[in-house]
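>>> please find the sequence and the predicted model below.
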Amino acid sequence: MATPKFTLELRKKIGHDLLWLIGVTGLVRDGEGRILLGRRSDTGEWALVYGINEPGEQPADTVVREIKEETGVDAVVSDLVAVTSSDHVLTYANGDQAQYMDHAFLCELKPGGNAEPFVGDDESLSVGWFGLDELPEPLAASTVERLALFKRYLANKEHGDAHALFVADGEQH
C-alpha cells in the first residue's frame, strides 16, 4: 500500500514510533450479490478495498475514493457497518509502528457509474467480483475478520436489527 504523503511527513518527526491512523474498509456488492476484491501487490493476498483517511477527509469519501483508485469501480456508501479499533500494534518491514481505527462501509454500485473492475494502481495485481461462496485464496486475515463483521451485519439487517453488532470488551451486545 502506498504510504500517504501526510504519514511520510509525520514519520520525519516521530520516526518509527507508534502512529494512530484512521482506516476505511469497503465491501462493494454488485447487483448479483458478488463482492469486489483485489489481490494485493504487497502480500499477494486477496482483500477487500481498504485505505487510510487523509486529514480533513470524511471516512465515507475516503472509501469511495479508494475503491475508485484501486479498482476503477464507481461506488456509493449505503451503510456504516462498524467502527472498530485494532488491539494490536502493526510493525512494518521498515520498523514503522501503527494502530488503526477502521470504519467498515457497505457499498453499492453507483447508478450509471463504472461497474467493470480493473487494476487502477500499483497496490493491486488483479481485481474482480466474487460470490461469497466462491472466494479466492489466499484471503488476507484482515479480510476474513472484516467479512465476518459484514456477514453478521447483513444477517442482523435482514432480521430488522442491523446494529445489534455492538462489540465491547470482545463480547457482542
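Cool, got the structure.

>>> rest of the way, CA atoms for contacts and neighbours
Fine.

>>> tell me which residue is most central in the chain.
T25 (1.9 Å; CA atoms, centre = their mean).

>>> let's bring in a second one:
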Amino acid sequence: MATPEFVLKLREKIGHDLLWMMGITAYVRDAEGRVLLGQRSDTGKWALVCGIVEPGEEPADTAVREIKEETGIDAVVTDMVAVKSDDRVITYINGDRTMYMDHLFLCGIDPEGNAEPFVGDDESLKVGWFDPDDLPEPITPSTVERIGYVRKYLRNKAEGDSHALFACNGELH
C-alpha cells in the first residue's frame, strides 16, 4: 500500500507516534443496487474503497480519486452518509500508529465514465460488484459496520430524513 508523501514526511518528524488522520470510505452502488468491494492485498479481506484525505483535498474528491485509483470506476458522490471517529488505534506492520476520522460517502457511477471494475493498483487483489445481502468472505469488520450505516441512512432517507448520520457519545444519530 502506498503511503502518501505527506505522511512519510510527518513520520520523519514524529516516528511511530499516534497520528490523527482524515479518511474516507466509499459505498459505491450500481444501477442494480450492487456494492463495489475490493479484496485488500494486505489482509486478503474484502472491503469498501477507503483512503486518506490529502492536505487541501476535499473528502468527497478523495472518495472519487480513490475509487478510480483502486477500481477503475468513474464515480460521483451523491450523499454524505456519516462522519465518525474510529476509536481504534491501528498499528501497522512497521510500527506506525494511527486513528481515523472517517467520512462515509454514498456514490453512484458517473454515467459518462467507466462502470467495469478492474484492479487499479497494488492495494487490491480483486475488485467486483456484490449483492449487499450476499457479501464475500472474509470481509473487514469496518466494512460490515459501514454497510450498516448506509442501510440506516437509506432507511432514514426513505422516511424523509436525509441528514447525514453523526456520532455523539459513541452512538450514531
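Nice, thanks for sending it over. Computed from a prediction, not measured in an experiment: that's the story for all the values here.

>>> surely the residue nearest to the centre of structure 1 is in a helix?
No: per DSSP: H, G, I helix; E, B strand; the rest coil, T25 of structure 1 lies outside any helix segment and is strand.

>>> residues contacting the helix of greatest length in structure 1, please?
Using DSSP state H, we find that the single longest helix of structure 1 is helix 141-158. By CA atoms under 8 Å, 6 or more residues apart in numbering, the surrounding residues in contact with helix 141-158 of structure 1 are 27, 46-48, 81-82, 104, 106, 162-165.

>>> just curious, which of those is nearest to E57 of structure 1?
For E57 of structure 1, the nearest member of these is A104. The distance, counting by CA to CA, is 15.5 Å.

>>> neighbours around that closest one, how many?
The burial metric for A104 of structure 1, expressed as a neighbour count using other CA atoms under 10 Å, is 25.

>>> what separates the nearest residue to it once chain neighbours are set aside from D79 of structure 1, distance-wise?
Setting aside the residues directly before and after it, A104 of structure 1 is nearest to T25 in space (CA to CA, 6 or more residues apart in numbering), at 4.8 Å. With the distance defined as CA to CA, to the nearest Å, T25 of structure 1 ends up 12 Å from D79 of structure 1.

>>> any residues in contact with both of those two?
Residues touching both T25 of structure 1 and D79 (CA under 8 Å, 6+ apart): F105.

>>> tell me how far V77 of structure 1 lies from F6 of structure 1.
Distance check for V77 of structure 1 against F6 of structure 1: by CA to CA, it reads 25 Å.

>>> between these two, point out the one with more neighbours.
Of the pair V77 of structure 1 and F6, V77 is the one with more neighbours under other CA under 10 Å, namely 18 against 10.

>>> what sits against that one?
For V77 of structure 1, the set of contacting residues under the criterion of CA under 8 Å, 6+ apart consists of 60, 64, 105-108.

>>> relative to H173 of structure 1, how far out is it?
Distance, V77 of structure 1 to H173 of structure 1, using CA to CA: 25 Å.

>>> ditto for E32 of structure 1
As judged by CA to CA, E32 of structure 1 and H173 of structure 1 stand 31 Å apart.

>>> tell me where structure 2 has helices.
So, for structure 2 - with DSSP H - the helices run 5-14, 59-71, 141-158.

>>> count the neighbours of the residue nearest to E66 of structure 2 when sequence neighbours are not counted for me.
Leaving aside its chain neighbours, E66 of structure 2 sits nearest to G51 (6.3 Å; criterion: CA to CA, 6+ apart). One way to gauge burial is a neighbour count; for G51 of structure 2, by other CA under 10 Å, it gives 20.

>>> contact partners for G51 of structure 2?
Contacts were defined as CA under 8 Å, 6+ apart; by that measure G51 of structure 2 touches 23-25, 62-63, 66.

>>> mind running it again at 7 Å?
The neighbours of G51 of structure 2, taking CA atoms under 7 Å, 6 or more residues apart in numbering as the test, are 23-25, 66.

>>> can I get the residues you listed in a markdown table including distance to N94 of structure 2?
Listed next are these as a markdown table, based on distance: CA to CA, whole Å:
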| residue | distance to N94 of structure 2 |
| --- | --- |
| G23 | 20 |
| I24 | 22 |
| T25 | 23 |
| E66 | 23 |
